[in-house]
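S.K.: Pasting the sequence and the predicted model now:
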Amino acid sequence: MALSEKTIDIIQSTVPVLEVHGVTITSVFYKNMFRNHPELLNIFNHANQSQGRQQTALANMVYAAAKNIDQLENVLPAVKQVAHKHRGLGVKPEHYPIVGEHLLGAIKEVLGDAATDEIINAWAEAYGVIAQVFIDVEADMYKTSEEQPGGWEGFKELKVIDKVKESDVITSFYLKAKDGKGLPAFEPGQYITVRLHIPGEKYALNRQYSLSCAPGHDYYRISVKKEADHEPFGKVSNYLHEKVNVGDTIEASVPAGDFTLNMKETAPVAFISGGVGLTPFMSMLETLVKKDSKRDITFIHSARHEGVHAFGEDVKNMTEKLENGRFFYGYENPADQHGGHHFSGYITKEFLEKHIAKDTICYVCGPVPFLKSAVLMLKDLGIAESNIRYEFFGPAINLQMDKTAV
């Protein structure tokens, strides 16, 4: 359904207001929606709510949609990224009217008399179009995930066949289907959504974890960082580390995500990670090794100290198998460094300039401060924006660069 010129003009006139009040509107939206539909707490990540990241991500999405309301194809990449998360979580078409009702209500509540009937009606019309874009994209994703070999609908029980401590804070879980059937293929860099029913918790808890092994195994592997044990951030990771053991089962949905390695590209590639952000790169690196890639491949990892540095030997062994592979690591305290592949302290622009050529495709993943720093340094070095690819764990936020990350 095409929007009228009048509706487009009204929506675009609200862009400055959304820039100022967007997060307030989305915060009111979530509060009211969960009060009236608490069952949706089985889908949403409670930790992201408490941190404000979900509210910020939605505000960015609404702002971007309003700004591009006459050319929604401009936000399609962002739509697809969010749609992957929705498909993994089980967001369905019947949820969109609920969202629409409470989003319009929040706009009215926050803006008061400034939200005239004309503005609310225009947004109702625009929301219908935007929601349909999501519904259509997600319908294709659901169909693909269910109909592919080994695929399934919704969540399925996976059995833990091995549990391996990778560092002081990261533990890997090897998973196979409890029913003995094969697992669907995935692209290196994708994640699965894990759903846990933790004793004492009223609602299911969902978390999305990157697959840390290459496709082609008869198992999945996720590598989970044990977060600080206080509400609500470490609830799921602590439960996995402390309570879930070999022989136990967890629920998961089919792999999803668009932060993936493009195997058709031949340009130099660099993987730049901080902390547990290296997990999708373990899948990408192993894939390149299995394919006997001749690409120039650089693996750069930053960790707080040696005790929390996971997969160090694995990365060393894999890069040594590559014709043009190299790896570097660094810790917060330069005194902790040893060996010939380290850099002192934090990743610097000078270090990146020395080891990364201008035509390198750079994949970046890690905590938000690390991500922001690394991406901005790469931009300053003249790496093309199309060659800087980054992944957020959780809802994406605005990196305050030239584009809105949603």
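M.R.: Everything's here; your move.

S.K.: all contacts plus neighbour counts: C-alpha atoms, from now on.
M.R.: OK.

S.K.: Do I have it right that residue 388 meets residue 375?
M.R.: Yes - using CA atoms under 8 Å, residue 388 is in contact with residue 375, at 7.1 Å.

S.K.: Overlap of the contact sets of these two?
M.R.: residue 364 (CA atoms under 8 Å, 6 or more residues apart in numbering).

S.K.: and here's the other structure:
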Amino acid sequence: MLSDKQKEIILSTVPLLREGGVALTTHFYNRMFTHHPELKNLFNMGNQQSGKQQTALALAVLAYAENISNPAVLMPAVDLIGHKHTSLNIQPEQYEIVGMHLLASIKEVLQDLATDEVLDAWKAAYGQLAQLMIGHEAKMYQDKEQTVGQWVGWKNFVVQRKEKESTEITSFYLVTEDGSEAPNFIPGQFVSVKVFLPGINLTQIRQYSISCAPNKNYLRISVKRERNEKLDVNGMISNFLHDEVHEGSVLSLSAPAGNFTLQNLFSKKVFISGGIGQTPLLSMLEYLEDTSDKNELVWIHACRNADVRAFSDSIDSIAETNVRLKQHQFYDVVDETLAEKGVYKGMLDFSKIDKWQFESNAEYYICGPKPFIEKAVKELTENKVSEEHIFYEEFGPKSI
């Protein structure tokens, strides 16, 4: 239990964390991987390479320090991280490793500023946070063990079918190797996929949104091929799935997880996606199409051009048979004559949509790159849409 004096000490380190948090977390990761190189198989080395993970941890440590007197306000973040951790099968002993190297890094980076009092306070603070996380994740693991069709750890799935959705995106239809039913899940959730990359001699784990509605037959993930010449580890995994995983291949999957899911606030749902960000929203759309005839639905998608747009036939088919669905498409390059068909030129711009209104009594679901999400959220909130009605998923470490 943190004393009031220790809380004061933690708060006194907030300016240091604001100024040098990334330097601290960078030192921490380097130190931990030096002593425990096996953890490179667990951590996302692509996000390590880009610096995203170091930044995300620095922001998390700062948020914890700023709210040290009332860590309960961080429970939404704790739940989000818990979903990610249980999908990676994180265990309590790994918190001990992280704590040891985080405290050592504080001492090594802050040097004379890391007095015994500061170190003792942060030791107590980390212990408090670790117990909060471990307890929350223990309940999540217990729920998985007690839910029919769920599991803890890894389960083998067979690639039943590969289907090209666009010039960049391919879907993988996955069935259980043991012949059991596909697991149930909440639309919007993801699974972790574990693969070995010979090129870097490491096992890596990535999360992919489930892109179909729940059914008893299969899970579907849809993966974008990366064409950047300077391919990072994240791109290597996506391309490995495209190039090396074929129909009949076996993949190790975690049970579905994630809290970016459909709510039940209003009957109107607005789905706003950029690029591959449409995958969790497609799961939601297909689910609502299968289970409800009372929702008013709006589908807004932005991508570079028609060639890279995935699932166009599926969404067009739903729109043709469902008068409750209105569809709007943005392309970087487009023939202006297509505007009559709900196709617009340029980046997402609500003002271009015919008869568009920002409605307060609607749910808004947003997924895509960070700048895309930030722009959409900014426009919605500036037009009197409550933040409580806006839900978004940022792929990768959280930075928004």
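M.R.: Great, that's in hand. Remember, it's a predicted structure, so these values are computed and weren't measured experimentally.

S.K.: rewinding a little: more neighbours: which of residue 388 and residue 375 of the first structure?
M.R.: The neighbour comparison of residue 388 of the first structure against residue 375 (other CA atoms under 10 Å) goes to residue 375, with 23 against 18.

S.K.: so where does the more buried one fall, helix or strand?
M.R.: helix 368-380 (DSSP states H and E).

S.K.: can you list contacts of stretch 94-104 of the second structure?
M.R.: 25, 28, 31-32, 119, 122-123, 126-127, 130.

S.K.: before we move on, what SS does residue 365 of the second structure have?
M.R.: strand (DSSP: H, G, I helix; E, B strand; the rest coil).

S.K.: Other residues contacting stretch 304-312 of the first structure?
M.R.: Residues outside stretch 304-312 of the first structure that contact it (CA under 8 Å, 6+ apart): 166-170, 275, 303, 331-333, 336.

S.K.: Now, of the residues you listed, which are buried?
M.R.: For the contacts of stretch 304-312 of the first structure, a neighbour count by 16 or more other CA atoms under 10 Å gives the buried set as 166-167, 169-170, 275, 303, 331-332.

S.K.: Export these to JSON lines and append columns for secondary structure and distance to residue 145 of the first structure.
M.R.: Output for these, formatted as JSON lines (DSSP: H, G, I helix; E, B strand; the rest coil; distance: CA to CA, whole Å):
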{"residue": "166", "secondary structure": "coil", "distance to residue 145 of the first structure": "30"}
{"residue": "167", "secondary structure": "coil", "distance to residue 145 of the first structure": "33"}
{"residue": "169", "secondary structure": "coil", "distance to residue 145 of the first structure": "32"}
{"residue": "170", "secondary structure": "strand", "distance to residue 145 of the first structure": "29"}
{"residue": "275", "secondary structure": "helix", "distance to residue 145 of the first structure": "30"}
{"residue": "303", "secondary structure": "strand", "distance to residue 145 of the first structure": "35"}
{"residue": "331", "secondary structure": "strand", "distance to residue 145 of the first structure": "40"}
{"residue": "332", "secondary structure": "coil", "distance to residue 145 of the first structure": "41"}
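
S.K.: Please compute how far the longest strand along the first structure lies from its chain's middle.
M.R.: Determined from DSSP state E, the single longest strand within the first structure is strand 156-165. The gap between the average C-alpha position of strand 156-165 of the first structure and the chain average comes to 22 Å, counting by CA atoms, centre = their mean, to the nearest Å.

S.K.: can you list contacts of it?
M.R.: 171-179, 245-253.

S.K.: That strand: average distance to aligned residues in the second structure?
M.R.: After superposition onto the second structure, strand 156-165 of the first structure sits on average 0.5 Å from its aligned residues (mean CA distance after the TM-score superposition for the first structure).

S.K.: can you pull the buried residues of that strand?
M.R.: For strand 156-165 of the first structure, the neighbour count (16+ other CA under 10 Å) marks 156-161, 163 as buried.
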